[in-house]
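Engineer: Sequence and predicted structure, then a few things I'm wondering about:
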Amino acid sequence: MTRVLLVDDHALVRMGFRMLLADASFEVVGEVDSGEQACAEYPRLKPDVVVMDLAMPGIGGLEAVRRLLAQDPKARILALSAYEDTAHPRRVLRAGALGYLRKRSAPETLAAAVTAVASGQRYMDAATAQALAVAQLDGDASPADTLSEREFSVFIQLARGQSVAQIAQALNLSPSTVGTHLYRVKQKLGASNQSELTLVALRWGLIEA
């Protein structure tokens, strides 16, 4: 039986996923509500698949994916997201997640996605795959695509209203390093303050309103 660790900061969402997975004969061996907890519990629980929400307080899902794979390069991770953008799937798959699934997908696709990832195969829901293909054909790139991986993480945290000190603590960086990333993010995105960064993120669907 495939062992699954659920990572989502909403208890009701985890309950729904647990029921769907149980119906499909998967074993949910743990539930946590943050990326930090996922990294802490992973060595003890030893799941076959980690189902990771991307939009969580603290380090968030994308950073948690990076840290889990640093712990265990063979970790198999399915990223879940409510975002409709193309930047998040590109970033998290590049970071090493095997699968990406939009939360709007049909319920039965969760079992299919976990099955694929558990066997080491890549999985992407049809809507995300189409969006990525169209964006590539049209050259419709998000301005956030110009950011490095660390700059993107800082940008998303800032857009959600986090302070430099909070970001530094969450990402294990010094405030001065975060400040340097912030300067580069503003330069690349043509923003002068945090409010403008939030507007850019909202306009491109990188955060939820």
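Structural biologist: Okay, I see it.
Engineer: drop to CA atoms for contacts and neighbour counts, all remaining ones
Structural biologist: Will do.
Engineer: can you give me the strands for this structure?
Structural biologist: 3-7, 27-32, 49-53, 77-81, 99-102, 123-124 (DSSP state E).
Engineer: what about stretch 6-23, distance to the chain center?
Structural biologist: Centroid separation between stretch 6-23 and its chain, computed with CA atoms, centre = their mean, to the nearest Å, is 16 Å.
Engineer: next, the one to line up against it:
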Amino acid sequence: MPINIIIFELNKNLRHEIIRLLSAEASFALIGKIEDPDHYISNLRSKEPDIIILDLTSSTSTICHMINLLNQRMPNAKILIQSASHIESDIKKVIQAGAVGYILKHELRTYLVKAINDIFNGGAFMSPLITRKVLNLLQKETCQPLKYINTTDYKLTKKEQQIVGCFAQGQGYESTCFTLNIQYNTARKHISNIYKKMNVGSLTELVSKVHRENLHYS
């Protein structure tokens, strides 16, 4: 069975180039073209594409809206973005909207056929520069240095843990009382219990122990 493809490209010359590339592959069948972004859903109502190639020339919000609607109306179709933009925020938005591929316009001759085949076979595809951009995003947003967290249980109450957390962040007695909305005498009683449980004799020793043992209280 052929891979059924629909393209959305506003630039006439580039649209013809994409059609030429698709026509050279016997396993590809071009079943539709989106030339009017205002009526794309009605124009595609009877189509059953495997791959939809979307141009990111329109605003990112418009394309994301298109992706959402296409995914609702054609849940079996996979979205491949082709764009001149390699701005990280654009890439992030369309991938979050549901696109499973992203290639740059100047790389169509190199990667379009492979991208379509990879996506049709259950994978995803991004050209090397886009892959690098996605890795940059992941490293910025989610990757943090791994830390050893000490799980030693000093049997502190929740309020005592909060007090230790404030001290570990550099707050003093008055600031801690204000942050936790407790009276000074109440705080003193908690601190006395903390000293006994953690076997320390001063605030300096307490903070030093928290950092030395990599204890995490909040």
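Structural biologist: Yep, it's here. Quick caveat, the model's predicted, so the values are computed rather than measured.
Engineer: circling back: who wins for proximity to K186 of structure 1 among the strands of structure 1?
Structural biologist: Of all those, strand 77-81 sits nearest to K186 of structure 1, with 25.4 Å by CA to CA.
Engineer: which residues in structure 2 does the closest one match up with?
Structural biologist: Alignment of strand 77-81 of structure 1 against structure 2: residues 79-83, by TM-score structural alignment.
Engineer: quick one: the residue positioned nearest the centre of structure 1 from S25 of structure 1, how far?
Structural biologist: Central residue of structure 1 (CA atoms, centre = their mean): L54, 2.9 Å from the mean position. In this view, L54 of structure 1 and S25 of structure 1 are 25 Å apart by CA to CA, to the nearest Å.
Engineer: For the helix or strand hosting S192 of structure 2, name the packing helices and strands.
Structural biologist: If you go by DSSP states H and E, S192 of structure 2 is part of helix 184-198. Helices and strands touching helix 184-198 of structure 2, by 3 or more CA pairs under 8 Å, 6 or more residues apart in numbering; DSSP states H and E, are helix 158-168, helix 173-180.
Engineer: what stretch of structure 1 does that helix fall on?
Structural biologist: Going by TM-score structural alignment, helix 184-198 of structure 2 sits over no part of structure 1.
Engineer: for the residue mapped onto A116 of structure 1 from structure 2, what are its contacts?
Structural biologist: The alignment partner of A116 of structure 1 in structure 2, by TM-score structural alignment, is D118. By CA atoms under 8 Å, 6 or more residues apart in numbering, the residues touching D118 of structure 2 are A124, F125.
Engineer: What of C39 of structure 1?
Structural biologist: Contact analysis of C39 of structure 1 by CA under 8 Å, 6+ apart lists A64, R67, L68.
Engineer: Counting neighbours, which of the residues you listed end up buried?
Structural biologist: When the contacts of C39 of structure 1 are checked for burial by 16 or more other CA atoms under 10 Å, the buried set is A64, R67, L68.
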